Each structure stands twice: as structure tokens, then as C-alpha cells.
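In: pasting a predicted model and its sequence here:
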Amino acid sequence: MTITEELIEVGSLKWFYRNAEPVNPTDKPPVVLLHGLPSQSYSWRNVLPALAEYGFRAVAPDWIGFGFSSQPDRRDFAYTPDAYVEALAEFLEKLGIDRCSLVVQGFLGSVGLQYALRHPDRIERLAILNAPIMPEAKLPWKIKQMGIPLVGDMLTQDPLLVDRTLEGGGGYRVEDADLDVYRRPFLKSSDAGRALLAVIKNLQLSKVTAEIQSGFAHWNSPVLVAWGMRDPWLPFSLAQAFTQQIPGAELAQLEEVGHYPQEDWHEKVNDTLLTFLRRQIV
């Protein structure tokens, strides 16, 4: 298999993404993996090769404003959910991906769910890992404080916020070599912190989760909700309530896994995802 780091221009925006090509390509739709806050596509580094090994092309982008993608000024990119949905649609179109299996995680992964609801014909299967999927979901204080005027301006300029948030979401220590990658955008430019601040201020969580709850009541494609049971911010009860409203939806408990499952325990994520993606649709 081949895993590469790519950069593509879509309009005025530059998207960085990690691309995994299988050794033996198949006609299976590609898998697109979307990260949450304040992460980046690097979080999927151990999931991408597992998907490619079983014949899936896998694409994991850095959201605009995150990682090594563009970090435009708020005057040039609104950092609202609607702006992200539109940008994601244009990104996938540029890559020639007209249908995919979508995997979303975390806060901002909710944008992927909005994309799915607005483009259901482009979704083969949908997997949700610890994301705000019900109106009861609340932004944790650890992240919410980053959007407070003045306070947030200072917090989001601290590269160590990545350490505290990723490790606080599951209680596991992230290796220093990996943290170096997560910190790099914040060390390179203050634009990374300003983008994060703008995202948190514009999450519109109540509006977004209301759209998700009502929209998925009429969803038909296969859905997997895999939940890290050590998530301190989004309780398992959200996953239970969500799956109960979708006929045929699968619910998987990832024991000893936190808010960032692909970072905390990728082997469990790989097993669960591959079982779901390889199962024949009836």
C-alpha cells in the first residue's frame, strides 16, 4: 500500500490530506475520515493503512484552519458549519469522490454529518465516533473556554493546549513524537490559534445537533455508532438515544477508549470499522 501526504488547491483554499492507496484496488467506494477539535488528520495515521490493507482507498483531510491546511482570515472564510459543509463538498468534488463511506469523529465531525444529510446520495455508509449527535450534547469547558473573548485569544495561542485536550479526552498519554506533529501548526503561525478560536465561537452546536437529530430520523444508508466509553464529555446515553431512532443502526461500545478513539486505541477502531465496512449491504 502507499500512504502519501498531499496538498490540493480548491478555489482559494489549500487542503492538506493523507491518502492511502491499496495494493490491490477494488471497486469499493473510498473511505473519508474527518477529525474533531483540536486535532488533525494525523489522528487517523494508524487507521489509514488498515483500511488500505483491505482494499479501501482512504482519505483523511485536515479541516480548513487545522493542521497543514489553509488557515484563512475570518474575512475570507466564515468558519461556520455551513461554510465547512460547502468547503467539504468542493474538496471531495475536486478529488473526484462522488460517493464514499464517511467516518466522523468529535466536535466538528458533526459537520460531516450535516454534509451527509445534505448529500445522502453521496454516502455509501456512515460511521460515527464520539461526536455531538443529539441536542443534549454540550461543549466541554476544556474546549468552550477557548472561545471566550480575550481568554480564548490567549489559550488558543498556547501549543500545549493540544496536549491537554487530547490527553484530557481519554486519560491516555500521547507520545511526544506525536504531540510534536499536533503542536507544529501552532508553533509555525498564530493563524492556527486564531482559526481554532473562530471555529469554537461559530460551532452553533444547538442548531447543528437539532438538524442532525431530525435529519437522521429518515436516514436509510447503513450507520455505525462506535463509542469510546471513557469519553468524559459525551456520554454513551447520546449514542443509545441516537441509534434508537435509526432503523438498523449498529451500536458498538469501545471499552477503555476516550473521546478520541483513533488516538486512544486505534486497534479497536480498526476492528470495528472494518467489520462494518466489509459487511455486505442487504
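Out: Done, it's in. If you're wondering where the values come from, they're calculated on a predicted model, not measured in any experiment.
In: going by C-alpha atoms from here, please, whenever you check contacts or count neighbours.
Out: OK.
In: host element of residue 17?
Out: strand 13-21 (DSSP states H and E).
In: any idea how far that strand is from the chain center?
Out: 14 Å (Cα atoms, centre = their mean, to the nearest Å).
In: so which elements touch it?
Out: strand 2-10, helix 48-53, strand 58-61 (3 or more Cα pairs under 8 Å, 6 or more residues apart in numbering; DSSP states H and E).
In: distance of residue 129 relative to residue 198?
Out: Noted for residue 129: a distance of 24 Å to residue 198, by Cα to Cα, to the nearest Å.
In: strands of the protein, start to end?
Out: Under the criterion DSSP state E, strands of the chain are mapped to 2-10, 13-21, 31-34, 58-61, 100-105, 123-129, 223-228, 250-254.
In: name the residues that touch the fifth one?
Out: Spelled out, that is strand 100-105. Outside of strand 100-105, the residues within contact range by Cα atoms under 8 Å, 6 or more residues apart in numbering are 29-36, 110, 112-113, 122-131, 260, 277.
In: mind running it again at 7 Å?
Out: By Cα atoms under 7 Å, 6 or more residues apart in numbering, the surrounding residues in contact with strand 100-105 are 29-36, 112, 122-131.
In: again, but for the last one
Out: The contact list for strand 250-254 (Cα under 7 Å, 6+ apart) reads 223-229, 243, 268.
In: go through those residues and name the one nearest residue 175.
Out: Nearest to residue 175 among the contacts of strand 250-254, counting by Cα to Cα, is residue 268 at 18.6 Å.
In: also this one, for the comparison:
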Amino acid sequence: GFITSQYAMLLAAKRPELFARVLLMNTPLMPGHSLPGPLNTFTLPFVGKRAAAAADMLAANGNFYGMGYSDAQVFQAPYENPDTKEDARVALMTTVTSQPMKDLLTTVDRAYEGFKNPVLVLWGDSDKYLNSKTFYDWCIEKGTNVKFKVLQTGHMPQEDYAGEAASRAMEFFEKEF
């Protein structure tokens, strides 16, 4: 994800004793990334307060590989259920607007400057939302404890090629450091 993964990265950086290793998959890694349209809508004056969540479009539009609409609808389900849709929408809006994306990315980037635990970045190279150059720059800048594997996938390696992503992840988690 664009935002929740940033908070997970911050937790790992602030409490490294809780995380022997960190696995990242297609998440913004440097300041300069902006929110994709379906999320950015929540930051717009007037519109944002009443914006409808479009989780299905966020999932499907960023995906280089064809995601069937029925698969994309799974992401939209909480926002369409009459019992949960308003709470889900408000939770998403609050998450998106609680801290400017640039500030959050800057905080995370700085937190990883001295991070010592092993990090693996599985990167789907056909991500329509994220620039691959920043991924390479971040990995090089953060040093030898950061390894990366480029996968021929879209923005959700775990969805596009679950088997390959899982295999690479397990290899990383089982490796002796």
C-alpha cells in the first residue's frame, strides 16, 4: 500500500528488535511520489470530505497485467457494504489526510538511513504508480543491508505472480544472515 506500508516501515525502523527482517513490495520509497488519483481525491478541498472510495480502481488501474473486475471488486467490498461503507470511507480518508505524503515519505526515508536489519525489496517493474528509478536510488543509498529483486510484475507482485513473490520472500526469510 501507499500509506499503511509507510507506517509499518516506521515501526520496523523505530523498533528493530521486533523485526529480524523487512520485506517491501512496491511501496513509495523516496519523497517525491504523489498519491495516485483514487487516493489523492481525499486531499482535495471540498471534494475530499465526501469522496467515494475507489479501491477497486486503485487496484486495477495500477496493474500492468489484466486484473478481472471481479478480482478488483474484492478490494471495494468494505466500501459498498451498507453496514461498513461509511466507516470504511472515513477510515481511508483519515489515513490519507492525516499526514502529507511528502512529509511521511521524508520521515521514513530518514528513519532508514542507519537501519541495520536485512531488507528485501521485491519490485514489480511494471508499476504504473511508482517510478522504478527511485526504487533503485533508495536501495543503493541505504547500503549493503538492502537487497532487491526485480520481478516482471505490476504494482502488486503478490497478486500478479503470487508463487514467484512467495518463493523470493521465503528464500529471504529462511536465509542465514
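Out: Perfect, I can see it now. Values in this document were obtained by computation on a predicted structure and should not be read as measured data.
In: picking that back up, could you work out the most separated pair of the contacts of strand 250-254 of structure 1?
Out: Maximum pairwise distance in the contacts of strand 250-254 of structure 1, criterion Cα to Cα, is 20.0 Å, between 243 and 268.
In: all helices for structure 2, in order.
Out: 4-14, 37-40, 55-61, 69-80, 85-97, 101-111, 132-142, 157-160, 162-174 (DSSP state H).
In: will you turn the ones you listed into a markdown table that also has mean neighbour count and distance to residue 46 of structure 2?
Out: Output for the helices of structure 2, formatted as a markdown table (neighbours: other Cα atoms under 10 Å; distance: least, Cα to Cα, whole Å):
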| stretch | mean neighbour count | distance to residue 46 of structure 2 |
| --- | --- | --- |
| helix 4-14 | 17 | 24 |
| helix 37-40 | 17 | 13 |
| helix 55-61 | 19 | 20 |
| helix 69-80 | 16 | 20 |
| helix 85-97 | 17 | 13 |
| helix 101-111 | 17 | 19 |
| helix 132-142 | 15 | 32 |
| helix 157-160 | 20 | 34 |
| helix 162-174 | 14 | 39 |
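In: from residue 122 of structure 1, how far off is residue 84 of structure 1?
Out: 17 Å.
In: and the two? which has more neighbours close in?
Out: Counting neighbours by other Cα atoms under 10 Å for residue 84 of structure 1 and for residue 122 shows that residue 84 has the greater number, 21 against 17.
In: quick revisit: kindly indicate which of the contacts of strand 250-254 of structure 1 lies nearest residue 210 of structure 1.
Out: Relative to residue 210 of structure 1, and with distances defined as Cα to Cα, the nearest of the contacts of strand 250-254 of structure 1 is residue 243, at 15.1 Å.
In: that closest one matches what in structure 2?
Out: Alignment note (TM-score structural alignment): residue 243 of structure 1 maps to residue 139 of structure 2.
In: can you list the buried residues in stretch 87-96 of structure 1?
Out: 87-89, 91-92 (16 or more other Cα atoms under 10 Å).
In: these in helices, which ones?
Out: Per DSSP H, helices hold the following members of the buried residues of stretch 87-96 of structure 1: 87-89, 91-92.
In: pick the one among the buried residues of stretch 87-96 of structure 1 closest to residue 169 of structure 1.
Out: Nearest member of the buried residues of stretch 87-96 of structure 1 to residue 169 of structure 1, counting by Cα to Cα, is residue 88, at 25.6 Å.
In: now that closest one: closest residue in space that isn't a chain neighbour?
Out: Counting by Cα to Cα, 6 or more residues apart in numbering, the nearest residue to residue 88 of structure 1 once its immediate chain neighbours are dropped is residue 115, at 7.7 Å.
In: so the strand holding residue 17 of structure 1 versus strand 2-10, what angle?
Out: Inter-element angle recorded for strand 13-21 of structure 1 and strand 2-10: 160 degrees (by axes from the mean of the first three to the mean of the last three Cα atoms, to 10 degrees).
In: and stretch 126-136 of structure 1, which stretch of structure 2?
Out: By TM-score structural alignment, stretch 126-136 of structure 1 lines up with residues 22-32 in structure 2.
In: tell me which residues in that stretch are buried?
Out: In stretch 22-32 of structure 2, counting by 16+ other Cα under 10 Å, buried: 22-31.
In: on that earlier part again, so which of the helices and strands packed on strand 13-21 of structure 1 has the densest surroundings on average?
Out: strand 58-61 (a mean of 26; mean count of other Cα atoms under 10 Å).
In: quick revisit: which bit of structure 2 covers the strand holding residue 17 of structure 1?
Out: On the basis of TM-score structural alignment, strand 13-21 of structure 1 is assigned to no residues in structure 2.
In: what's the answer for stretch 265-272 of structure 1, then?
Out: Going by TM-score structural alignment: stretch 265-272 of structure 1 matches residues 161-168.
In: what's next to that stretch, contact-wise?
Out: 153, 157-158.
In: what's the matching residue for residue 223 of structure 1 over in structure 2?
Out: Per TM-score structural alignment, residue 223 of structure 1 is aligned with residue 119.
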